[in-house]
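> just need the structure, nothing else, for what follows:
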Amino acid sequence: MNQPTEARLLAESDIMWAEVGQSRPHESAQLHVLGTANYVDDIREVQGTLHAALGLSQKAHAKIRAIDLEAVRNSPGVVAVCTAADIPGANDCGPIIHDDPILADGLVQYVGQPMFIVVADSHDNARRAARKAVVDYEELPALLTPQQARDANSFVLPPMQLRRGQFEQAYAAAPHKLQGKLAVGGQEQFYLEGQISYAIPKEDGGMLVLCSTQHPTEMQHTVAHALDLLSHKVQVECRRMGGGFGGKETQSALWAGAAAIAANYVKGPVKLRADRDDDMMVTGKRHCFWYEYEAGYDDEGRILAAKVEMLTRAGFSADLSGPVATRAVCHFDNAYYLSDVDIVAMCARTNTQSNTAFRGFGGPQGAIAIEYIIDEIARNLGRDALDVRKANFYGRDPDGARNTTPYGQPVKDNVIHELVAQLESDSSYRARRAAAREFNAMSPVLKKGIALTPVKFGVAFNTVHQNQAGALVHVYVDGSVLVNHGGTEMGQGVNTKVAQVVAQQLGVDLSLVQVSATDTAKIANTSPTAASTGADLNGKAAQDAARQICERLAQMVAKEYGADPADVQFRNNHVHVGGRALPFKQVVAKAYLARVQLWSDGFYATPNLCWDSKTMTGTPFSYFAYGAAVSEVIVDTLTGEWKLLRADALYDAGNSLNPAIDKGQVEGAFIQGMGWLTTEELWWNQMGKLMTHAPSTYKIPAVSDCPEDFRVSLYKNANVTDSIHRSKAVGEPPLLLPFSVFFAIRDAVASVGDYRVNPPLQAPATYEAIFNAVTAVSEG
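I've put the predicted structure just below:
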């Protein structure tokens, strides 16, 4: 393993002592349990703090002929009402294309779009007043589905296309062919802590914004532009979030911008906390996708040609739909070599919420299409779908002909063959599959299904410049360490992992390292904590900063004891030199007296990345993470009800930085992905109003939906790429593991037709959808 920057300061013989690779508790675990972890709404309010609420549109697409706010202003406790005319700078919170106003100005484009801000003495008074506006709308035609938008040629971006080989010729020559359609719904992020921003005016026209956000720098830009300020006048801070899942990457900008606009208007602190219904009405979701596909294959099920048209609901503005669609295109292959492909993605402009990032960021939507195709191929051939999957895997030889993705990136770290073989054996997949079929033959109503599905997921931002991070490390005279980095903590444990990395580099116990709030006044120009890169980027940056401190201390100690600085080692809270073990605290105190700098900044930029958006080719990913899961379900064919009996997941986290946290992430991602594909259904009425806008109408998985038998393991596999301690990301890729749940349900439904009919099961596979699929198979 080539780790030149670490080998000089951490000998291989000292690996027995380590903070990295250990299952350490989440750095805020005790605070979470005791209820003392501070979120934005827990911060003690500044004297004179007012509260804001948003006035929302009741029409999907309309001109605002007139708006009467008199009743709003006269409501109890109301101090001010702000409209677009009160924004001193840019009325925009679009992250890439500036087509997303903070407040609608003369035109509303979806039900729930903010039109004005009410500022009052209490949260409740602000919300009550916001509902009293009288709006005169001139309704315009509304496009409410992606298909309507496609037919009207309404897109937020031009369609994108990736081709390799000659699909038409390969398809025409294939022994077998199939065609079909698939619908996969969107998903609400449903973070426990809703959107919230607290804006506090500072001296000389500055603004402090305490915000629940995955992207403090984007919030800084939005507020600065809205208030017509330079960025150095705006400070954004985030200690922690109660979940984000992508919903707080860009869409927290509207709330940060609105809070700052209101605070600037009243010249005092303003908190904007979204009620859950308002939050779900205003914010975007995971993009739903509609697929039309064709595939040609041989007698073994090997795919010879594949074509897919992916149509996605972007919503009324672009937001991150372009990058999401790009990632979907780049993950259509999943774990399979596709020689001749034609992949098209279109982002439909609809009069609904502007959809945004969600865990997986288009990757799950891209990969599920090829899995659906393979599932159909296997049933058409009467083969086990696992065997068809294996026949299509990327090759084992890193330099072989079957090891290049459709977008041109070589797959040099492929372990999918070994990983799937291990899971197949450990889970007793073959025996359980046979047992399920025996059960089904004797059970006319209850049917079992089982499926094993793989994952190959690319890790990095597919916009190259975002693959960078900065960090600060301070060592104090008492030997304690403070770390600040550009990542944000949303419960995923990035602060814990970064602290472990710094503790390892300095050779001190984890208890001596503290990570402070993410703050744009400390780390400038941060990238969002997204794309599973939080620990990868910020861990490397923090390690770089700590390494520089170690080098300075090593120089000082080596000079004093006549040693080579390269022989100075840091471990067990001591500095080792020439057979001596000096307490770390003592060395630090000496360094201070010797005027040695005890703090440092660190920086990291992921190397070897490139992407050509015009040709849709390049090396967009630093490496691939792999995994697989087996799910066994039982379905009641009379009602469509189902239950997950057992789930086995094996995930490639590389050299895991913290196995306990990584396993927890796999478990959480699995259940969240299962919810997306089964219970979580978004529904808009004919007027364009989102009707699933509260926990009473939108069902995320509950404890009772989790399998009683849930087995999660980490695959032993050091990253071939020089990632932080050769670990691999574990935020997004495991969300694809519950594909196995969906296809296990489909397997159970197919048993109704003796496995000879491909069930027309769409996602989410709700009870109703399952019942309809059972009926179709029975009649087919």
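
> make it CA atoms for all contacts and neighbour counts henceforth
Noted.

> how about the helices in the stretch 551-700 of the chain?
Applying DSSP state H, counting those that start in this stretch to the stretch 551-700 of the chain gives helices spanning 584-593, 659-678.

> same deal with the stretch 101-250 of the chain?
Counting by DSSP H, counting those that start in this stretch, one finds helices in the stretch 101-250 of the chain at the ranges 123-130, 146-151, 167-173, 216-226.

> second chain to compare with the first, below:
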Amino acid sequence: MKDLSTLTGAVHHDRIHDSAVKHVTGRADYTDDIAEPAGTLHAYLGVATVTHGTIRAMNLDRVRQAPGVVDVLTARDVPGVNDISPTGRNDEPIFPDTVEYHGQPIFAVIADSRDAARRAAELADVSYDVLPHATDALSAQAAGLPQVTDPLKLERGDVAAGQATAPHRIKARMTVGGQDHMYLEGQIAFAIPGEDDDVIVHCSTQHPSEAQHMVAHALGVPLNAVTVNVRRMGGGFGGKESQMNLFAAVAAIAAKRLHRPVKIRPDRDQDMTATGKRHDFVIDYDVAFDEEGRIHAVDGHFAARCGYSSDLSGPVTDRALFHADNAYFYPHVRLTSRPQKTNTVSNTAFRGFGGPQGVIAAERMIEEVAYALGKDPLEVRRANFYGSEGRDLTPYHQQVTDNIIGRVVDELADSAQYQARRAEILEHNAQGGILRRGIALTPVKFGISFTATHYNQAGALVHVYNDGSIHLNHGGTEMGQGLNTKIAQVLADAFQVDFDRIKITKTTTEKVPNTSATAASSGSDLNGMAALDAADQIKARLVSFAAETWGVTAEEVRFLPNAVQISAEVVPFDTLIRRAYMARVHLSAAGFYKTPDIHWDRAAGKGRPFFYYAYGAACSEVTIDTLTGEYRVDRTDILHDVGRSLNPVLDRGQVEGAFLQGMGWLTTEELWWDDRGRLRTHAPSTYKIPLASDRPRIFNVALAEWSENRERTIKRSKAVGEPPFMLGISVFEALSMAVASVADYRVCPRLDAPATPERVLMAVERLRAG
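Next up, the predicted model:
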């Protein structure tokens, strides 16, 4: 593709991330880089040393007397409401009376240095009345712990009738592990007190308006007293959507109480123990199918480890059900969730937001059918794809009208030479030997929109200054994904000006109020349309001014690269802006967008929760060592649908990163709690994310350049943040094939995730033992 990145209006073309040079040279400013005013204090959390119990007594005298300590905060020092639950269920105290998980924050130390605060936090003398605990979904259910929120049921057709007509039926269970966000920049908040009730909070959050709400709630002040600023984050992945609330609230309470700036930055161990993860699931599935591999009925139950409070577990477990069909039509289906309370940290949003857990259940059922019938799993996948009328209704009763999965899969199968490579791998494995190989091609269909319908809105603020420079502010947050670059490209295209003319400013609740989280892959869709709305308002005023001043019709005014054509005359953009300013034309606009045509009735389990679907497919090949369980990913080919890409190079980067993160979730990233309820994988030394050396040896990523969104999204593009995460399932399925080869593919290996080398080895031994 020709590089047009230096030209005006360069959407749909490669453009470097606006902060890329700053990232690699260290000049990108994050919250911890903000110059600290004189008198800045530092906070650190004191945490519980039991997993479940009532605090009998808490003696903090030694903490207060420690060198450098200025103050200690406990529950009684919260001036407003001692709760930061994002769903308003009042089940997530800042500082609790009853400890619900090991490592739960129970007080905060404020000192003149971070080191002094951290050392002092270890000196607390706390006694507890210890209570029984349960740390996983099944043991918690057996112990009678409640669900943290209302479960969901999706149902269509008659499952019992579908099961009765099918000649084959398989019932089994799959355990799918959680995942830590492992962002490069950890949680951090920096609060600066102002006059009256005012406080400014700089923090690393994906949801500035929620942080604003929680700080105001904790301080007992109106929202207009709290300003939350975010210039950029060093990664988020959902871990900074609601989990920032605690840190922002503690910093703000201390700052207002002491009338001094306060910063809180936990170390990595405390960050990992005190913040939630991706939900791990126990999935019970019952799939009925025929000799052709076509599924007749599915009955699935999804139990999730949610932690001690609701957090976002309701919508996360809902979305798992929304995606339990993946790209497949189930004639008869019943899906139920169980958001189970456990004595662990409250789990939260993570890229895909429950969708990956649903998709992997769908792929496991396809795998079961394929092994039971002795078929190529891809053949079974194709037999069950959504299709024409009669096979186009989801379990939540939304019609799939934009289905392109067949074309995506066919093109990838051809370009990756799937059939020839599979035949060669079967021949290799038939010879026996220690090293076995596997290959899998898996699809993804992913719905785009917040399932909480009211979140599908965005605002933007655009100023055109009288020298022709442009100021852009929107409600989305930049966490490395290139959102600011894309929105600026949209604005440059609208005004037909150079990209460098636009100044992208920090996200702040002072400029755009009531913002939605930058999540659900919606950042570009929502904020791009809001910015375009603002630009269109200003352009309409400019056109009206030009038509009146030059005595022409509005149709004779046209925006050109860095200029405006007015009938036969071409006027430089700067000149027109200056003249409009002198004529008192308003050159600022607040844009707004809300996603149309979506609705959802949760009680009925019916609606159109998604505006459209994004599609993709990945083909991965692996080699395993059957003596050790170790493996490598030899090759991955990806074809992904992003509609008409706003910026192909950024979108390819998102696909590559999402795939590797999804692969890590299913292979190396294992969370482990011991029998005392302590998280033992709480640092990079004990928790393994994929390294550069773990990437596929051959890695081919392509975008479906022929695709264009049928819905009126920003420039007919599609979301890219979350959908490609599920492409990592192709590695998991390829590992399964390699394991299955030791029993001549007669048995589904039923790998649990993550498929660590230990689990791969145990599966090999189990199949060999027969």
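
> so for residue 173 of structure 1, which of the helices of the stretch 551-700 of structure 1 sits nearest?
Smallest distance to residue 173 of structure 1 across the helices of the stretch 551-700 of structure 1 (CA to CA): 34.5 Å, for helix 659-678.

> buried residues, the closest one. List them.
Using 16 or more other CA atoms under 10 Å as the test for burial, helix 659-678 of structure 1 gives 659, 661-663, 665-678.

> picking that back up, pick the most deeply packed of the helices of the stretch 101-250 of structure 1.
The highest mean neighbour count among the helices of the stretch 101-250 of structure 1, using mean count of other CA atoms under 10 Å, belongs to helix 216-226: a mean of 27.

> what's the match for residue 360 of structure 1 in structure 2?
Matched by TM-score structural alignment, residue 360 of structure 1 corresponds to residue 352 in structure 2.

> burial count for that match?
As a burial measure, residue 352 of structure 2 scores 28 neighbours (other CA atoms under 10 Å).

> please apply the same query to residue 499 of structure 2.
There are 23 residues near residue 499 of structure 2, going by other CA under 10 Å.

> before we move on, what about residue 388 of structure 1?
Neighbour tally, residue 388 of structure 1, other CA under 10 Å: 20.

> tell me which element it is part of?
Using DSSP states H and E, residue 388 of structure 1 maps to helix 385-392.

> what span of structure 2 lines up against the helix or strand following that helix?
For helix 385-392 of structure 1, the following helix or strand on the C-terminal side (DSSP H and E) is helix 416-426. Under TM-score structural alignment, helix 416-426 of structure 1 corresponds to residues 405-415 of structure 2.

> mean deviation, the matching stretch versus structure 1?
Here stretch 405-415 of structure 2, set against structure 1 after superposition, deviates by a mean of 0.5 Å using mean CA distance after the TM-score superposition for structure 1.

> what's the spacing between the residue of structure 1 positioned farthest from its centre and residue 577 of structure 1?
Distance to the chain centre peaks in structure 1 at residue 562, reaching 50.8 Å (criterion: CA atoms, centre = their mean). Counting by CA to CA, to the nearest Å, the gap between residue 562 of structure 1 and residue 577 of structure 1 amounts to 9 Å.

> how about the strands in the stretch 551-700 of structure 1?
Along the stretch 551-700 of structure 1, the segments classed as strands by DSSP state E, counting those that start in this stretch run 569-571, 574-577, 580-583, 599-605, 610-612, 617-619, 623-636, 642-652.

> out of those strands, which is closest to residue 321 of structure 1?
Among these, strand 610-612 comes nearest to residue 321 of structure 1, with 17.2 Å by CA to CA.

> where in structure 2 does that closest one align, residue-wise?
By TM-score structural alignment, strand 610-612 of structure 1 lines up with residues 599-601 in structure 2.

> chain center to the matching stretch: distance?
Centre-to-centre, stretch 599-601 of structure 2 and its host chain are 22 Å apart (CA atoms, centre = their mean, to the nearest Å).

> contacts for it, please.
451, 453, 606-609 (CA atoms under 8 Å, 6 or more residues apart in numbering).

> that older thread, check which residues of the match of helix 416-426 of structure 1 are buried.
So for stretch 405-415 of structure 2, counting by 16+ other CA under 10 Å, buried means 405-406, 408-409, 412-413.

> now those in TSV, please, with extra columns for distance to residue 133 of structure 2.
Below are the buried residues of stretch 405-415 of structure 2 laid out as TSV (distance: CA to CA, whole Å):
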residue	distance to residue 133 of structure 2
405	45
406	48
408	47
409	46
412	48
413	49
